[in-house]
Every structure is written in structure tokens, then in C-alpha cells.
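Q: One predicted model, sequence on top.
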Amino acid sequence: MTALSSTLDPGSATHTANQDAMLAKLDELEAEHAKAIAGGGDKYVARHHQRGKLLPRERIELLIDADSPFLELSPLAGWGSDFAVGASVVTGIGVVEGVECVLVANDPTVRGGTTNPWSLKKTLRAQEIARENRLPLISLVESGGADLPTQKEIFIPGGQVFRDLTRLSKAGIPTIALVFGNSTAGGAYLPAMSDHVVMVKQQSKVFLGGPPLVKMATGEESDDESLGGADMHARTSGLADYYATDEHDALRLGRRIVARLNWRKLGLTPTAAEPPKYDEEELLGIVPPDLKTPFDPREVIARIVDGSEFDEFKPLYGGSLVTGWARLHGYPIGILANARGVLFSAESQKAAQFIQLANQVDTPLLFLHNTTGYMVGKEYEQGGIIKHGAQMINAVSNSTVPHLSVLMGASYGAGHYGMCGRAYGPRFLFAWPSAKSAVMGPQQLAGVLSIVARAAAEARGAPFDEDGDAAMRAAVEGQIEAESLPTFLSGRLYDDGVIDPRDTRTVLGLCLSAIHNAEVKGTTGYGVFRM
């Protein structure tokens, strides 16, 4: 391969200004992550500890292998909503006894760990990741069930949690439930539909109806332990496969279950990997605060791929899109990266061909976003930009090799689709704090609305309200700007997390390792390409 040569000057005023802007965004991001880590706040955390219980991240830390990484997913879920940041559940990928597993841990310090609309979406996304990448799923359960005030948004779609558990089992993907507290009502089916169940002495409570409901329904007097305690389920009902004396013992048993799975990856074994030749710290100063200013994505590629080596495909054709081959932590990968924002016909056709080639050789694809979308205008419409963009989107839609997406800068319009946005099923999608995504830029969207309103007034023969138009444009620009930010989008689970640019190589390496638990296989069929 050919090593990339960087022209970046880390000491320049431009790089320093870009870096300062990125660091400011990272400080804001850290403040939001801190809210998720804080859970329900000091009062409820202290009460939980006083009961002799561990917090969800403490449980995860003890469950995964010592000094191994934990890739937390969707930590900002619920941001901007009426619910706590993090949505009362922690999800991610961790290594247990050498096996990469998806972990889903309820946070009982946040409204008793009850499931709200965002925690449901977050849990379903974690289960999707387990299914697509063939990763064992471990549920660390302590939840009061549904958040009753929002049951209308939870009850109907919530059944998918249990359906997905059974489908994971059918696919040969192990599911393990470690029950640390409440798992009641509909939640009782979570351990019931898991392959392996561990319950904790005098802590686990698993029943369809608690003592008050049983009293109301049947007149029967009962207590938590006889109705659904760990001892009863271990000795009488048989729902518990393993009986733990305390939380630490439950986590030990969980590790032993994974150790006995005899798990084997079906994908490639990575080759030895050289680090990039350029400092990852320099990633902080590449993306300008004003996303209208272009930047060379090769500078990013040089700081994330093995040895900074990159064999560029069609380097002299379709220059607004960089395509080529590299390795990342020893895994082969094809890269598509926006160079100058706009996608023209040549870039679209180049992308479609490159995606086909990657599928021929079973190579995952990485999409690095900084696009304002496909080019508009009479010349480009007559030149076939619609059908050429459709070719690219067709290729992305029907490609079966795993896709990874990172939003570095802009990701607007149909360019977001062509570069494998959330709706196109990337295995993982992350954003940098500098990213923005919407149907178009705020100024463009407000301007379009203004032009339409002006034309409508002229058609009616009515005077146009210039002051009202200016107010409208300002309001719309503010709204779209706020709704384009990565915290807003991440809060709605349109990505799997907002990451520090310096962590990009590590995060992608963890994802590629997880992906290769399953076979990586390309397709030869794409449907009809309009020529």
C-alpha cells in the first residue's frame, strides 16, 4: 500500500482555531455524558449503595475482563426529552471471558429502572447489534417494568424485546439474564425468554403480578419471596438456572456461563497492525467550525488507518469523493470519504462501482461524512444526477458487507442516504461533536420557505411582509440549527454515540472486531441500476 503524506500544519493558526473549537464542543459533550453517569442523582445512588447493591456501570466493570475496553452505546439517549440523559439503561459491547458480548444494564437509580420510550429504543438497538453481529447478549436486570405514564408508547412496541430474545436464541446467539432485583409484570418474560438465568438470593423478584395485584385478583395473601424470589425459582418453579449468594457471585456465574459457550468467531482473524504515522491528537484541528469550509478527508484517513497506508481508487476521477483500500487494526476495509461536500454524477458512479468491488471481495466499508448532498441545477439535472445518485443509493442499500459510518462534518439531504445514514442500516454509526445532519442547511431551508412564501404572495397579488419573513427565517434557522446538532440526533438514537475524534481509530477497531464474530459476505445482486 501507499503511505499517505500529510500536509497538515499542527502549528498553524487555522489548526489551532479548529482545535480550540473542537475542544469546546468536547467539554460540552463531557457535561452531558456526566449526566448519564450520574444516574438518578446523589440521593438515589447513595440509597442504592446503602442497600448493598452495585450501580449498573459497577456491575459491568466487574463482569467484563480486567483492563478490557467497554464500548458504551447511545449514552445520550433521551437527551432533550423529559427523561434522564441515558434513558435509565446502559448498553454497550464488552469482552467477557475473551468473548465480545452486548451488555444491557438497567439503572435502578433512575425511576426504579423503569422502561420509557427512549430506553425501549435503546434496548432494541442493542438487541439489533447483537443479532446483526452475532454477539451473545447479557441482560443485567433490575427494573420496575414500564414507565406507566408513558405506557401508550411502550406497551405495543415493547413486545419486540421479548420477540427478539427468542429470535436470538433461534439463531444460535446465546442470551443470558443476570437478575439483580425487580423483573416483574411483562418484564418477567425477559429472564423467561433468555437461555441462561442467574438470580440473586433475597434480591431477585420475578413474578407476573406482585403481592398487591395477586391480592386484588385472587384474594390470596403472599409475599415477594414466596411469589417470585430467587430461592423459590431455584427450588420450585425452575426459572432460575443458577442461584447466586450475592451480586458478586452472580457476576462470577455470568462469566462462567460465557466461558462454557465454546464461542468461536466466524470472520477474519486480523493481521498485525502498525499504528498510523501521524498523531491522533491532530484530528482535533482538521474540521473547521464553519462546515462550509472544506477539508481534506485524507488527513483523517492518515490518522486512523494502519501505517497511514491507503491505496486510493480512481484518484483522478470524481474528486469530491475519496475512495480506497486500507487496514484498520489489522482488518481490511474500504473507505468512502467526502472531500468537497457536494456529490456529482462522477462521484456517485465511482461510489457505486467501489461498493460493488468491496462486495466482491467481502470487505467492510467505512463512510466518512462531510456532504451537503447531491448537486442541483439545470446542467446537473439534465446530466442525470438523479439516476446517478440513485445508482449510489441502490449500491449502498443492497450491499451486504458490514458498513460503518462516522459523521465528521455536514451530512445533509440525500447525501446522508448515499453515505449510509441511519436508515440504510450501518452496523455502527458514530458522530463527531462537529457533525450536523438535516434535510438541508438551516440557511438554505429557511431561504426555500421564504421564496415559496414570496411567490405565493405575488400569486395572490398581496403585499409581502418583509419583517414577518425576516422573523420567520430567523426562527426556522434557529430551529434547524438546534435539530441538526449531534446531541439532539444522538438523543433520538440516530447514531450510536458522539465520540472524541481522537478515539475514532479505537472505536472503529472495536466495531470491526465485533463485526467479525459473524461471517462477512458480499452480495452479487443489486436490483436494477438505471443507466
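A: Perfect, thanks for sending it. Numbering: from 1, shown residues only.
Q: From now on I want contacts and neighbour counts done on CA atoms only, so please keep to that.
A: OK.
Q: give the contact list for the closest residue to residue 204 other than its chain neighbours.
A: Using C-alpha to C-alpha, 6 or more residues apart in numbering and skipping the chain neighbours, the partner closest in space to residue 204 is residue 181 (4.2 Å). Taking C-alpha atoms under 8 Å, 6 or more residues apart in numbering, we find residue 181 in contact with 141-143, 200, 203-205.
Q: which ones among these are found in strands?
A: 141-143, 200 (DSSP state E).
Q: which residues of the stretch 251-400 of the chain fall in strands?
A: With strands called from DSSP state E, counting those that start in this stretch, the stretch 251-400 of the chain shows them at 311-313, 321-328, 331-338, 341-343, 365-374.
Q: okay, now the one to match up with it:
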Amino acid sequence: MTVLSSVLDPTSADYAAAGEAMIGKLAELDAEQAKAVAGGGPRYVERHHRRDKLLARERIELLIDPDSPFLELSPLAGWGSQFHVGASTVTGIGVVCGVECLIIASDPTVKGGTSNPWTLRKTLRANEIAKSNRLPIIGLIESGGADLPTQKEVFIPGGAMFRDLTQASAAGIPTIALVFGNSTAGGAYVPGMSDHVVMIKERSKVFLAGPPLVKMATGEESDDESLGGADMHARRSGLADYYALDEQDAIRIGRQIVARLNWRKQGPAPRAEVRPPRYAAEELLGIVPADLKVPFDPREVIARIVDGSEFDEFKARYGSSLVTGWAELHGYPIGILANARGVLFSAEAQKATQFIQLANRSNTPLLFLHNTTGYMVGREYEEGGMIKHGAMMINAVANSTVPHISVLVGASYGAGHYGMCGRAFNPRFLFAWPSAKSAVMGGAQLAGVISIVAKAAAEARGQAFDEQADAGMRAMVENQIEAESVPMFLSGMLYDDGIIDPRDTRTVLGLCLSAIANAPVEGTDRFGVFRM
């Protein structure tokens, strides 16, 4: 393989400025993620501990193998909304008895772990990841059910959670429920539809209707324990498969269940000996300029994330604003598409299409590193077939069946976001660097388009154009687009699976590739019609 040569100068002023900007963004990110980790705040955390209960992340830490990583997903879900950052649940991938599992843990310190619209979106995304990557699902349950004031947004789409559980089971993906507290009303169907259920003595409460509602509906007098406690479900209803004495015992039993699954990965095994990159991950901090209009060479990123910094570039002299090539990452083969100078021309689109086809023939996962302003516009490029060539690339991405991973490193605008496998094209995982931005186009461009259209409309009506009002409108639109294109806003909307520190990129991608290998990696030769 060819070893990439780096020309990055960590002592330069440009590098220092870019690194300083990135560190500032990482500090902002840490502050927001700390809000999710803090749960409902000191008062509710202390009350939870006084009841001799573990926090959601403490439960996860005991569940996964000692000293193994936990890849948390969507930690900023709900950011910028009326709801708590993190959406009262923790999701992620962890290794339990040597098996990679998708873990969904309620955070009862946030409004009793109730599910709001963002909780639902976050859970459904976690289920999607489990299904596409064939990961056993472990639910750590303690929830008060739906957030009633927002029930209109939760009730009807919320049924998909139960659909996902039953479909996972039907697909041979094990589902395990460890019930630490309440799992009531609709939530009772989570253990009801799980393959394995662990309930805890005098802690677990599972019923379709609690004592007050039963009293109102039937006149029957009851209490929590007799109506839905662990002892009743273990002895009478049969809902509890395992009876635990306390939380630690429930986690021990959960680990035993996973150990007995006889789980086997169906994807490729990585190379036994993995070579680290030849360049320091720390240097990733200063590669992307603070001003995304300034280009950077994505090979500098690739050299710091792939094994041995070895990269066999494909069509290096053709379509040079898109870098494509083959590498290994933590021992897994991978094909990489990385934007070099932002704009995608016809040559880049055709190059990407062929490369994606080749990856499908060789059953090789694809990594997309985004920094694009979209496909080129203008009469010359329209005459040259830009639409059909861009459509060709999007066709290839949409119908490719090898796993895709996307990382938004810089800009990701317009149809270029689609061609580089944005969220709508179902990448197995999509992460963003703090430097990333994504929107239909840049704020200045969008405001300018609106201004031009408004001016033309005024002239057509024979009206004077108000330049002062137009300037105010442009400033307002630019500010709005800027606010809506930053990573924390997009992550809050669950348009990515998390914002990552650039220095962690190799580790995160390695964890993703390992998770992906739980399912078969199979390409396709079936694509839509490529217009010529």
C-alpha cells in the first residue's frame, strides 16, 4: 500500500488558529454534554441514590465488560428544545460478556424517566442501529411512561417501539429487559415483548394500569406490589423470567443471559495485527480551518485515522476535488470518499459512482468524509450534464448495500450532502466534528437568493424595492441559517449520532466497524438506471 505523506505544519499560524477554534468548540460541547450526564440535577440524583438506586450510566458501567468502551449515541438529543438535553434516556453500544449490544437506559432522575418526543426519536434511532447492525438489545427500564402533556406527539408514533422489539425478535436479534422500577401503561409492553425479562424484588412494577386507574375503571382495590410487582410476575403471571434480589443482582443475571446467547458475528473479522497511523491524532485539531471557505486536504485527516497511514488512492488524477481510495481501519477494510475542495463536478460524481460500485463488488464498507458545498451550478455545467451525473452518484449511494459511515468534518450543503450519504440515505452511523455545518446552502447564499427573488418580484409589480428592509431581511436569514446549521442544533434534532472530538475519530470508527461486523457485509450489483 501507499503511505500518505503529510505536509501539515503544526507550528504554523494557520494551524494554531484552527486548533484554537476547535478547542473552543470542544469546550462548548463538553458543557452541553455535561448537562446530559448530570441528569435531573443534584437534588434528584441525591434522592435517587438515597433510595439505594443506581443512575442510568452507573447501571451501564456495571453491565458492560470491565475497562471496555461505551459508544454513547445521540447524547445531545433534544438540545435547544423545551426538554432536558439527552431526552431522559441513555443509548449506546457496549460490550457485554464479549458481545456488542445496543443498550437503552431510562434516566429516572429526569421527570421520572418519562418519554417525550425526543426520547421517542432517540429510542427509535437506537432500534434502527440495532436492527441494521444485528446487535442484541438490552433495555434498562425505569420510566413513568409517556410525558402526558406531549402525548399527542408520543402516543401514535410511539407504537413503533413495540413494533421494533417484535421485529428484532423475529429477525433473531435477542431482546433483553432489565426492569429496575416502573414500566407501566404502554411501557408494560416493553418487557412483555422482550425475549428475556429480569425483575427485581420489591422494585420492579409492571402493569397496564396502576392502582388509581384500576380503582376508577373497575372499582377494584389493589396496591403496586400485588398488581405488578416482581414476586407476582415471577410466581403468577410468568412475565418475569428471572427474579433478582437487587439492582446489582439484576445486572449480573443480565450479563449471564448475554453469555448464554451463543452469539456469533456474521461479518468479516479484522486483521489480527493492526498498525496505528504514522501521524498523531492530536494533530487533527488544527486541520479544519475556522472559516470553512478555506480549503484543506482531506488526506491529512485520512493519514491520521487509517492503519499505518496507508491509502491506495483511486483515480487520483481524475475528479480531483473528491478523494477516493482503499485503506484499513482497526484491521477492517474500508473504502473512503472525502471532499477535497468543496464543489462536486461531473467528473467527481462519475468517479464516486464507479468507486461505490467497486466497493459493492468487493463487499467493502464505505466511509464518507464530508466537506462539500454541493454540486457545481452554471450554464456550462448544466450543459455538461451536471444533473444527470449528480443523480448518478446519488443513485449509487442510495442503492449501495455495503455499510456506510458518514462523518461531517466541514461543510455539508445541498445535494452534496445527499451524494455523500447524509442522514436521509441511512448510513449505519453518522457523526459530526464540532467544525461541521449542514444546510440547504450557506446563510449568505440563501439570503442572497431570497433577496434576488424579492427584488425581481417587486420590479415585476412595478413597485420600488426597499433596500433597507432587504438588508434587515438578509441579516435575519443569515443569522437563522447560521444558528440552524451548527452541529449542536443538528445533533439535538438527531440528524447525527453524536458530535465527536476529532482526536477520537479513529476509535469511534473502529467501534462502528466492529459493531457493523455483527451482520453480514454484502454488496449489490443492482442499481437504478444510470442516465448516460
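A: Thanks, I have the structure now. Just so you know, these numbers come straight off a predicted model, no measurement behind them.
Q: With both chains overlaid, what TM-score comes out?
A: The TM-score (TM-score structural alignment, normalised by the length of the first structure) is 1.00; 531 aligned residues with a C-alpha RMSD of 0.3 Å.
Q: just to revisit the earlier point, tabulate the strands of the stretch 251-400 of the first structure in JSON lines, adding columns for distance to residue 32 of the first structure and mean neighbour count.
A: Below are the strands of the stretch 251-400 of the first structure laid out as JSON lines (distance: least, C-alpha to C-alpha, whole Å; neighbours: other C-alpha atoms under 10 Å):
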{"stretch": "strand 311-313", "distance to residue 32 of the first structure": "38", "mean neighbour count": "17"}
{"stretch": "strand 321-328", "distance to residue 32 of the first structure": "30", "mean neighbour count": "24"}
{"stretch": "strand 331-338", "distance to residue 32 of the first structure": "29", "mean neighbour count": "24"}
{"stretch": "strand 341-343", "distance to residue 32 of the first structure": "29", "mean neighbour count": "24"}
{"stretch": "strand 365-374", "distance to residue 32 of the first structure": "24", "mean neighbour count": "26"}
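Q: what about those, which gets the closest to residue 189 of the first structure?
A: strand 365-374 (37.4 Å; C-alpha to C-alpha).
Q: rewinding a little: please tell me how far the residue nearest to residue 204 of the first structure sits from residue 237 of the first structure.
A: 18 Å (C-alpha to C-alpha, to the nearest Å).
Q: Which position in the second structure pairs with residue 228 of the first structure?
A: In the superposition onto the second structure, residue 228 of the first structure corresponds to residue 228 when matched by TM-score structural alignment.
Q: what's that match in contact with, if anything?
A: Here residue 228 of the second structure is in contact with 204-207 (C-alpha under 8 Å, 6+ apart).
Q: Mind giving me the PyMOL command for buried ones among these?
A: Those of these that count as buried under 16 or more other C-alpha atoms under 10 Å are selected in PyMOL with:
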select buried, resi 204+205+206+207
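Q: And the contacts of residue 228 of the second structure, which two are furthest apart?
A: 204 and 207 (10.0 Å).
Q: What's the local residue count around residue 411 of the second structure?
A: Using other C-alpha atoms under 10 Å, residue 411 of the second structure has 26 neighbouring residues.
Q: Can you verify it is assigned to a strand?
A: Yes - under DSSP: H, G, I helix; E, B strand; the rest coil, residue 411 of the second structure sits within a strand.
Q: Distance of it relative to residue 33 of the second structure?
A: With distances taken as C-alpha to C-alpha, residue 411 of the second structure is found 23 Å from residue 33 of the second structure.
Q: for residue 72 of the second structure, same thing?
A: 11 Å.
Q: which residues sit in contact with residue 426 of the second structure?
A: residue 404.
Q: And it, how far from residue 433 of the second structure?
A: According to C-alpha to C-alpha, residue 426 of the second structure and residue 433 of the second structure sit 19 Å apart.
Q: before we move on, what about residue 88 of the second structure?
A: Distance, residue 88 of the second structure to residue 433 of the second structure, using C-alpha to C-alpha: 24 Å.
Q: Between the two, which is the more surrounded one?
A: Using other C-alpha under 10 Å as the criterion, residue 88 of the second structure and residue 433 rank with residue 88 on top: 30 against 23.
Q: Leaving out sequence neighbours, find the closest residue to that one.
A: Residue 88 of the second structure sits nearest to residue 107 (C-alpha to C-alpha, 6+ apart), 5.1 Å away.
Q: List the residues that contact the aligned partner of the one you found in the first structure.
A: With TM-score structural alignment as the criterion, residue 107 of the second structure lines up with residue 107 in the first structure. Residue 107 of the first structure makes contact with 39, 55-56, 88-90, 113, 142-143, according to C-alpha under 8 Å, 6+ apart.
Q: again, only this time at 10 Å
A: 36-37, 39-40, 45, 54-57, 86-90, 113-115, 140-143 (C-alpha atoms under 10 Å, 6 or more residues apart in numbering).
Q: Quickly note the distance from residue 38 of the first structure to residue 95 of the first structure.
A: 24 Å.
Q: ok, the two, which is more surrounded?
A: Between residue 38 of the first structure and residue 95, counting by other C-alpha under 10 Å, residue 95 is the more crowded of the two (20 against 16).
Q: That one belongs to a helix?
A: No - using three-state DSSP, the assignment for residue 95 of the first structure is strand, not a helix.
Q: doesn't residue 102 make contact with it?
A: Yes - between residue 95 of the first structure and residue 102 there is a contact at 8.8 Å, judged by C-alpha atoms under 10 Å.
Q: Now do the host helix or strand of residue 23 of the first structure: which range of the second structure does it align onto?
A: Assigned by DSSP states H and E, residue 23 of the first structure belongs to helix 13-38. Mapped onto the second structure using TM-score structural alignment, helix 13-38 of the first structure spans residues 13-38.
Q: in that stretch, what's buried?
A: 14-16, 18-19, 21-22, 25-26, 29, 32-33, 35-37.
Q: Which pair of the contacts of residue 181 of the first structure spans the longest distance?
A: The span of the contacts of residue 181 of the first structure, defined through C-alpha to C-alpha, is set by 143 and 200 at 14.4 Å.
Q: Which of these two has more residues huddled nearby?
A: A direct count of neighbours by other C-alpha under 10 Å for residue 143 of the first structure and residue 200 places residue 143 higher, at 29 against 26.
Q: Settle this for me: the more buried one is touching residue 179, isn't it.
A: Yes - between residue 143 of the first structure and residue 179 there is a contact under C-alpha under 10 Å: 9.4 Å.
Q: Between those two, which contacts overlap?
A: Common contacts of residue 143 of the first structure and residue 179 (C-alpha under 10 Å, 6+ apart): residue 205.
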